[in-house]
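> the sequence and its predicted three-dimensional model are supplied below.
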Amino acid sequence: MTVDHFNPEPKYLRIAATIRERIRSGELEPLQRVPGETQSVRIHGVARKTARMALGALAAEGWGFILQSRGTYVSERDKWPAEPAE
């Protein structure tokens, strides 16, 4: 899946949203490894820095955590951000 290069939203946020949806849907389970930078570059067709920023955004939001030299993993459900009220 490539990123729409004409969408004004930053690419790293769109990639983070894609991974976030995979977490919410259960495709990625808590404590499971998230596709890394190299895989994200290949899947989304973006630069490595963009992929790194997407993974960092997920960690900053509480959806994942980063282990240096080991990758990014999905946080446990109790650490996920609260869903906004509809």
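Received it, and whenever you're ready, just let me know what you need.
> going forward, measure contacts and count neighbours with C-alpha atoms only.
Will do.
> break down this structure into its helices, ranges please.
Assigned by DSSP state H, the chain shows helices spanning 11-24, 37-44, 48-61.
> wait, which of those helices is closest to residue 1?
Closest to residue 1 of these, according to CA to CA: helix 37-44, at 5.4 Å.
> which helices and strands sit right next to that closest one?
Under the contact definition 3 or more CA pairs under 8 Å, 6 or more residues apart in numbering; DSSP states H and E, helix 37-44 sits against helix 48-61.
> got the angle for the helix it packs on vs helix 37-44?
Per axes from the mean of the first three to the mean of the last three CA atoms, to 10 degrees, the angle that helix 48-61 makes with helix 37-44 is 110 degrees.
> structure B:
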Amino acid sequence: MSVDPLSPTPLYVQVADLISKDIEEGKLQPKRPIPSENQLRQEYGIARGTARLAVALLRERGLVVTIPHRGTYVAWENTK
């Protein structure tokens, strides 16, 4: 999967949507880490700030939780 830099949808929203889809499909399991900012940068060819915005959007959606100095994990309360 990749992002479309020419799309009217901001890159961070595209990345967050792709990660959301992976969570919904069970590719990313509850209580397991999501890819790091560096991994997101490499996988999607995005800037660090874009990766941070994508993770922040996932937090706002309640799909992930960030534990300081540990990482960001798929939320376990909101799983189906």
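Received, thanks. Values in this document were obtained by computation on a predicted structure and should not be read as measured data.
> nearest to residue 2 of the first structure, of the helices of the first structure?
Here helix 37-44 is closest among the helices of the first structure (CA to CA), at 4.2 Å.
> compute the inter-axis angle for that closest one and helix 11-24.
Using the same axes, to 10 degrees: helix 37-44 of the first structure against helix 11-24 is 100 degrees.
> for helix 37-44 of the first structure, buried residues please.
The neighbour-count check on helix 37-44 of the first structure (16 or more other CA atoms under 10 Å) flags 37, 40, 41, 44 as buried.
> could I get those residues as JSON lines with distance to residue 2 of the first structure?
Converted to JSON lines, these look like this (distance: CA to CA, whole Å):
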{"residue": "37", "distance to residue 2 of the first structure": "14"}
{"residue": "40", "distance to residue 2 of the first structure": "10"}
{"residue": "41", "distance to residue 2 of the first structure": "9"}
{"residue": "44", "distance to residue 2 of the first structure": "4"}
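> next one: stretch 54-71 of the first structure to chain centre, how far?
Relative to its chain's centre, stretch 54-71 of the first structure lies at 8 Å (CA atoms, centre = their mean, to the nearest Å).
> pretty sure residue 37 of the first structure contacts residue 48?
Yes. Contact criterion CA atoms under 8 Å: residue 37 of the first structure and residue 48 qualify, at 6.1 Å.
> related to what we said a few turns ago, now flag whichever of the buried residues of helix 37-44 of the first structure is closest to residue 4 of the first structure.
residue 44 (9.3 Å).
> map that closest one across to the second structure for me.
Residue 44 of the first structure maps onto residue 44 in the second structure when the alignment is built from TM-score structural alignment.
> which residues touch that match?
Taking CA atoms under 8 Å, 6 or more residues apart in numbering, we find residue 44 of the second structure in contact with 2, 3, 15.
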